[in-house]
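Colleague: Build me a model from this:
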Amino acid sequence: MTLLVAGSDRVDAGKTTFTVGLLSYLNGVGFKPRAGNDFWFDHDDAMTAISEGRLYGKDAARLAAASAGDHSPEAVNPVHRLWWPAPGKGQGLLGQTHREFLVDRVGEGFVVNGSADLPTAVRENLPLSDSVTIESLPELNDQTERRYLPHFRALAERIRTEDRAVVESYSDIARPIQGIEFDTVAVVEPRRLRVYDGARYAKACEVADSSARDGSLEKRVESVVNLLDERDTHTLEPLTKAERNDPTKIETVYECAYEALL
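Modeller: I've put the predicted structure just below:
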């Protein structure tokens, strides 16, 4: 059984909390193919890893801890990106409005944005002596072929070997990894769960990918589910901090939602 958890809200959809409880319910293994955090807005979380010479986020750490067996955050999340704010126009390599990419962890190695001024803590704590430095989009595309894609392919192979795997997407991206057939898809957002058949969801992703409106490989969840009828819907109740921090308590509160999903 392989399940996908995606979110229809770009921020705080509740994907990770839902996934952590689902892992407890299934006694399964969770994966987050891509993740990222911000050195400014997620500073405490970022420094927890960076101070150990590592780069991972709290979402991957929660999934690893809730999964059956012994897993590190890096094992369930092969690619993690560190951002930070870029006051002004946010121009430069992968420049987005008001933020820029600093470092990617790809497997156990690192890819560094040579056009960015890395924070001291990043330069002094991460093992970057053997990292790859890129300063242009073509260089990043080349490294994507050489380094990133092999890790995603290897993760897909590993997911297929698990009896009960749950894959969590990132942001509001509909499909975080290629080459996996999902039995069921859970789309979560504050207060609501929508359940979709995995095969129909995959077909909708393909149709959306070929849309003349948006040719990007990264499709937003709503552009996919707008093409589908949900198999089921369920109300999600708010959780206290104590409940969110305990997978078994999440499982108890969301048990009916997990039954609807399965």
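Colleague: make it CA atoms for all contacts and neighbour counts henceforth
Modeller: OK.
Colleague: which other residues reach stretch 183-193?
Modeller: 1-9, 12-15, 18, 194-199, 201, 233-238, 257, 261-262 (CA atoms under 8 Å, 6 or more residues apart in numbering).
Colleague: swap in stretch 1-15?
Modeller: 19, 159-160, 162-175, 181-190, 220-222.
Colleague: quick one: what helix or strand has the nearest residue to T16 once chain neighbours are set aside in it?
Modeller: Of all residues not flanking T16 in the chain, D59 sits nearest, at 6.2 Å (CA to CA, 6 or more residues apart in numbering). Assigned by DSSP states H and E, D59 belongs to helix 58-66.
Colleague: Also this sequence, please, to line up against the first:
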Amino acid sequence: MRLLVAGADAVDAGKTTFAVGLAARLRATGSPLAAFKPRAGNDYWFDHDDVRRAAGEGRLYGKDVDRLLRAEAPDADRDGAHERRNPIHRLWRPTPGTTGLLGEDGRTFLVDRVTTRDGDEWVVNATAELPEGLRSDLALSDARRVDSVAALNDAMRELHVPALDRLAGDVRTAGEDGAALVESYGEVTTPLRDVRFDAVAAVDPGRCRIYGGDRWAVARETATGGREAGRLEVRVDRVTDMLDPVSTHDLRPLSAAERADPDAVASAYREAYDALVTAARGR
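Modeller: Model (predicted):
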């Protein structure tokens, strides 16, 4: 069984909290579970504590994948699991009043960590100034430096795309043996190529809409002009505008203490989780 959690809100859809509760709910069934976050990012300013914690270990990962792994198996050894389950992590930095290398308004990317078969590769924005702490903590001496969108695109073809394709294979295998849970990023409909999900939860504040995975995939391909012509980063609302959900569920707001406890989230949103699993099994 392969399940996708996608966000339908530009700011904070609540998909990580929803995915964490779903992981806890699936774990409680006793079947094998693997949770994945293909792409993620942190902001050096807004997520500074998380960045410093990871960089202090010579690593780059975010709290989302950490929460997923802890919900999946609270007592498991997570050594290296963050990078395996989240092979691409991008670090940003606010740059008020300027446009970043990728055309970002008021921020620019600093460095990507891409986990390959042979270990971590680093892609550094040569047009941006890296904070001193990152230069000393991360192994960037042999990093690939890019100074244009074209150069970054070359790096993505050589590093990012193969990393995601390898992760897609892991997701397919996990879904055959048990449950594979994938959390998307931003408002992106499908974070992995060539993975068909059995069911999808589109989450925004206060609501979860459940869709069959096959219909989700067809609608995405329609929105982009076909599977081969389509872009990976298609907004969730372009797909949800085409489809009626299998069911819709209210999500009540949770306290900070509840959000910090995966089992409490699993209990609060149990109806939505059970409906998602039912939709996946009935495909």
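Colleague: now the strands for the stretch 1-150 of structure 1?
Modeller: 2-7, 29-31, 34-38, 79-85, 99-106, 109-113, 132-134 (DSSP state E, counting those that start in this stretch).
Colleague: can you name the residues of structure 2 that stretch 118-131 of structure 1 overlays?
Modeller: Stretch 118-131 of structure 1 corresponds to residues 130-143 of structure 2 when matched by TM-score structural alignment.
Colleague: ok so, going back, in structure 2, what stretch matches the helix holding D59 of structure 1?
Modeller: Under TM-score structural alignment, the match for helix 58-66 of structure 1 is residues 63-71.
Colleague: what does that stretch rub up against?
Modeller: Contacts for stretch 63-71 of structure 2 (CA under 8 Å, 6+ apart): 16, 19-21, 23-24, 35-37, 40, 50, 76, 78, 81-82, 85-86, 262.
Colleague: closest to C205 of structure 1 out of the strands of the stretch 1-150 of structure 1?
Modeller: Among these, the nearest to C205 of structure 1 by CA to CA is strand 2-7 (12.7 Å).
Colleague: post-alignment, that closest one versus structure 2, mean distance?
Modeller: Here the mean offset of strand 2-7 of structure 1 against structure 2 after fitting is 0.3 Å, by mean CA distance after the TM-score superposition for structure 1.
Colleague: Centre of the chain to that strand, how far?
Modeller: 10 Å (CA atoms, centre = their mean, to the nearest Å).
Colleague: cool, stretch 73-86 of structure 1 as well?
Modeller: 9 Å.
Colleague: same check, this time on stretch 22-35 of structure 1
Modeller: For stretch 22-35 of structure 1, the distance to the chain centre is 11 Å (CA atoms, centre = their mean).
Colleague: List the contacts of that stretch.
Modeller: 19-20, 56-57, 60, 63-64, 66-69, 76-81, 152, 155, 159, 162-170, 176-177, 247-248, 251, 255, 258.
Colleague: just the helices in structure 2 please.
Modeller: 15-28, 48-55, 63-72, 81-85, 132-137, 149-155, 161-177, 213-223, 236-240, 256-259, 262-268, 270-281 (DSSP state H).
Colleague: angle of the first one against helix 270-281?
Modeller: Comparing the axes of helix 15-28 of structure 2 and helix 270-281 via axes from the mean of the first three to the mean of the last three CA atoms, to 10 degrees yields an angle of 70 degrees.
Colleague: In helix 15-28 of structure 2, which residues are buried?
Modeller: For helix 15-28 of structure 2, the neighbour count (16 or more other CA atoms under 10 Å) marks 15-27 as buried.
Colleague: circling back: do you know how far the residue nearest to T16 of structure 1 is from V195 of structure 1?
Modeller: 22 Å (CA to CA, to the nearest Å).
Colleague: now do Q143 of structure 1
Modeller: Going from Q143 of structure 1 to V195 of structure 1 by CA to CA gives 36 Å.
Colleague: Over to H98 of structure 1?
Modeller: Here the criterion is CA to CA. By it, H98 of structure 1 lies 35 Å from V195 of structure 1.
Colleague: likewise P176 of structure 1?
Modeller: P176 of structure 1 is 17 Å from V195 of structure 1, by CA to CA.
Colleague: ok, now V188 of structure 1?
Modeller: 9 Å.
Colleague: okay, these two: which has more neighbours?
Modeller: V188 (26 against 22; other CA atoms under 10 Å).
Colleague: Over in structure 2, tell me which residue corresponds to the more buried one.
Modeller: Matched by TM-score structural alignment, V188 of structure 1 corresponds to V203 in structure 2.
Colleague: Not counting residues beside it along the chain, what's closest to that match?
Modeller: Closest to V203 of structure 2 by CA to CA, 6+ apart is G7, at 5.0 Å.
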